[in-house]
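Enquirer: Here is a sequence together with a model predicted from it:
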Amino acid sequence: MERQHLLGYLDELLKPTLFRDYAPNGLQVEGGEEVTRIMTGVTASQALIDEAIGWGADLLLVHHGYFWKNEPQIITGIKAKRIKSLLAHDINLVGYHLPLDAHQGLGNNAQLARQLELEVRGALDDELGKGLVWKGRLPMPMQALDFCAYLEAKLGRRPLHLPGGPEVIETVAWCTGGAQDYIDLAADAGVDAFISGEVSERTTHIAAERGLHYFAAGHHATERYGIKALGEHLADQFDLDVRFVDLPNPV
């Protein structure tokens, strides 16, 4: 498949122009023009690049790519090593950040809801497909400690639970990754709990004082399902060999 045709399809599917993002979406490092093998993963780390090289991938498709705002513009150190590895093996690097978080079917929020069997009832900051903070209901009411165990069973990682809400959780909001500072938006919506990936010192006090539970379920753990679903979608749509690699990350 021609790279430009694939990129055009991804842009049409994920609609990156709808988002003001922190990094470029789409092609970030140019490799070969023909694509037959795609490796997917959460972050374009050296370990994932090495996996792509070993497998003979033509394109590495990730959620966390390169060239983030406010990072140094010079290409030195680990950034230089990563880019050199990609260029030496003619591997394209393609990344989609917020567009993959928000996509209504394949995105991180949608796939986390599917994993946790949450009933989606819209987004708090925009319509579904654009909004980054989703809301819904649990498959059944749960005690807070039971929901903590439920998250661990579903995601394979024990979350950090900051209590503050009612004894029984029924309604939730969620935003995958490093979205702990959306907790006020969740509190304004009156949900019982908010789920994201990471946590800050201030999150403890906000949860307690605003009356909701907060669950830091892991940045990687909450965001591995979207990129996997996107790769599976491409494999279904086109004659491409796609492999998802889930490199362990406790954060």
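Expert: Sure, I can see it.
Enquirer: CA only for contacts and neighbour counts going forward, please
Expert: OK.
Enquirer: which residues of the chain fall in helices?
Expert: Ranges of helices within the chain are 3-14, 46-55, 77-88, 98-102, 108-116, 144-155, 183-188, 201-210, 219-237, based on DSSP state H.
Enquirer: Identify, out of those, the most deeply packed stretch.
Expert: Compared across these, helix 98-102 shows the largest average neighbour count, a mean of 27 (mean count of other Cα atoms under 10 Å).
Enquirer: who's in contact with that one?
Expert: For helix 98-102, contacts defined as Cα atoms under 8 Å, 6 or more residues apart in numbering pick out 14-16, 18-19, 21, 63, 106-110, 128-132, 176, 226-227.
Enquirer: Tell me which entries of these lie within strands.
Expert: Judged by DSSP state E, the contacts of helix 98-102 include His63 as members of strands.
Enquirer: hold the first one in mind and look at this next one:
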Amino acid sequence: MKNSELETLINEKLNSASFSDYGPNGLQVEGRETVQKIVTGVTASQALLDEAVRLQADAVIVHHGYFWKNEAPIIRGMKRNRLKTLLANDINLYGWHLPLDAHPELGNNVQLAQLLGITVMGEIEELLPWGELSMPVPGLELASWIEARLGRRPLWSGDTGPDLVKRVAWCTGGGQGFIDNAARFGVDAFITGEVSEQTIHSAREQGLHFYAAGHHATERGGIRALSEWLTENTDLDVTFIDIPNPA
């Protein structure tokens, strides 16, 4: 498959044109024209690129790529090394950010819901779904369940939350800024990847359970699902590689 055809295929699947994002979605660094072997991962880190070189991949597809808005436009240090690896090995780099958060089938949010057994009921706003657990559970039990499913202990604040959690809102990655809207909507708990200092005060003062389950851990699902979709719908050789990250 041509690198431009792969870009078009995924753009159409993820409806990328409908998003105003923090960075470019699609082909970010051009490599060889023909793509057959692909490495995928959450972030285009040096470790992931080194694996792509080792596996002689033609392309790397990630959720967190390069060239973010307000990023310094200087190619030096870490950024230079990453781009040098791609260009020297003629590897294409693709990134899809918000389209891979929001997609109703492959997106990070829906994939996290499936992993945690949450039935999606609707959206409070764009990128902020809500749903229900199959049965009410204590807040500590939900924390243990999240740890079991993601392989990472979440930061949990629930001292003023209800005795049982049934209604849940969530946003993968750095979605802690949604907590107030989730609280106003009336959920019992809010799950995201990251936490800020003010997040805990919001949870305590508005009486809900809060879980910071890891930016990386909550966003493995989307790129893994996209990898599986490509394997099922094309003849491409796709390998998902999880580069551990405790954040």
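Expert: Here it is on my side, so go on. Just so we're clear, the structure is a prediction, and the values are computed from it rather than from any experiment.
Enquirer: Can you give me the TM-score here?
Expert: For these two chains in superposition, a TM-score of 0.98 is obtained (TM-score structural alignment, normalised by the length of structure 2); 246 aligned residues with a Cα RMSD of 0.7 Å.
Enquirer: coming back round to it: okay, the helices of structure 1 in a markdown table with distance to Glu34 of structure 1 next?
Expert: A markdown table is the format used below for the helices of structure 1 (distance: least, Cα to Cα, whole Å):
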| stretch | distance to Glu34 of structure 1 |
| --- | --- |
| helix 3-14 | 6 |
| helix 46-55 | 16 |
| helix 77-88 | 15 |
| helix 98-102 | 24 |
| helix 108-116 | 28 |
| helix 144-155 | 35 |
| helix 183-188 | 44 |
| helix 201-210 | 46 |
| helix 219-237 | 15 |
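Enquirer: Show me the residue at the heart of structure 2, geometrically.
Expert: Glu219 (2.8 Å; Cα atoms, centre = their mean).
Enquirer: of all the helices of structure 1, which lies closest to Thr171 of structure 1?
Expert: Shortest distance between Thr171 of structure 1 and these, using Cα to Cα, is found for helix 183-188: 10.3 Å.
Enquirer: Following superposition onto structure 2, what is the mean distance for the closest one?
Expert: Once fitted to structure 2, helix 183-188 of structure 1 is off its aligned match by 0.7 Å on average (mean Cα distance after the TM-score superposition for structure 1).
Enquirer: packing partners for the top strand by length along structure 1?
Expert: For structure 1, the strand that runs over the most residues, judged by DSSP E, is strand 134-143. Counting contacts by 3 or more Cα pairs under 8 Å, 6 or more residues apart in numbering; DSSP states H and E, strand 134-143 of structure 1 packs against strand 119-123, strand 168-174.
Enquirer: Out of these, flag the one nearest Leu240 of structure 1.
Expert: Here strand 119-123 is closest among these (Cα to Cα), at 31.4 Å.
Enquirer: For the closest one, list every residue counted as buried.
Expert: Applying a neighbour-count criterion of 16 or more other Cα atoms under 10 Å, one finds 119-120, 122-123 buried in strand 119-123 of structure 1.
Enquirer: thought Phe178 of structure 2 was touching Leu128?
Expert: Yes: in this structure, Phe178 of structure 2 is within contact of Leu128 by Cα atoms under 8 Å, at 7.3 Å.
Enquirer: Now for those two: what residues contact both?
Expert: Cys171.
Enquirer: Give me the buried subset of the contacts of helix 98-102 of structure 1.
Expert: 14-16, 63, 106-110, 128-132, 176, 226-227.
Enquirer: Can you find the partner of Glu205 of structure 2 in structure 1?
Expert: Alignment note: Glu205 of structure 2 maps to Glu209 in structure 1; criterion TM-score structural alignment.
Enquirer: okay but its match is in contact with Pro163, surely?
Expert: No: judged on Cα under 8 Å, Glu209 of structure 1 makes no contact with Pro163 at a distance of 10.2 Å.
Enquirer: Relative to the centre of structure 2, find the outermost residue for me.
Expert: Asp163 (29.8 Å).
Enquirer: so who does that residue touch?
Expert: Taking Cα under 8 Å, 6+ apart, we find Asp163 of structure 2 in contact with 138-139.
Enquirer: mind checking what it lines up with in structure 1?
Expert: Checking with TM-score structural alignment, Asp163 of structure 2 has Glu167 as its match.
Enquirer: I'd like to know how far that match sits from His233 of structure 1.
Expert: Computed as Cα to Cα, to the nearest Å, the Glu167 of structure 1 to His233 of structure 1 distance reads 39 Å.
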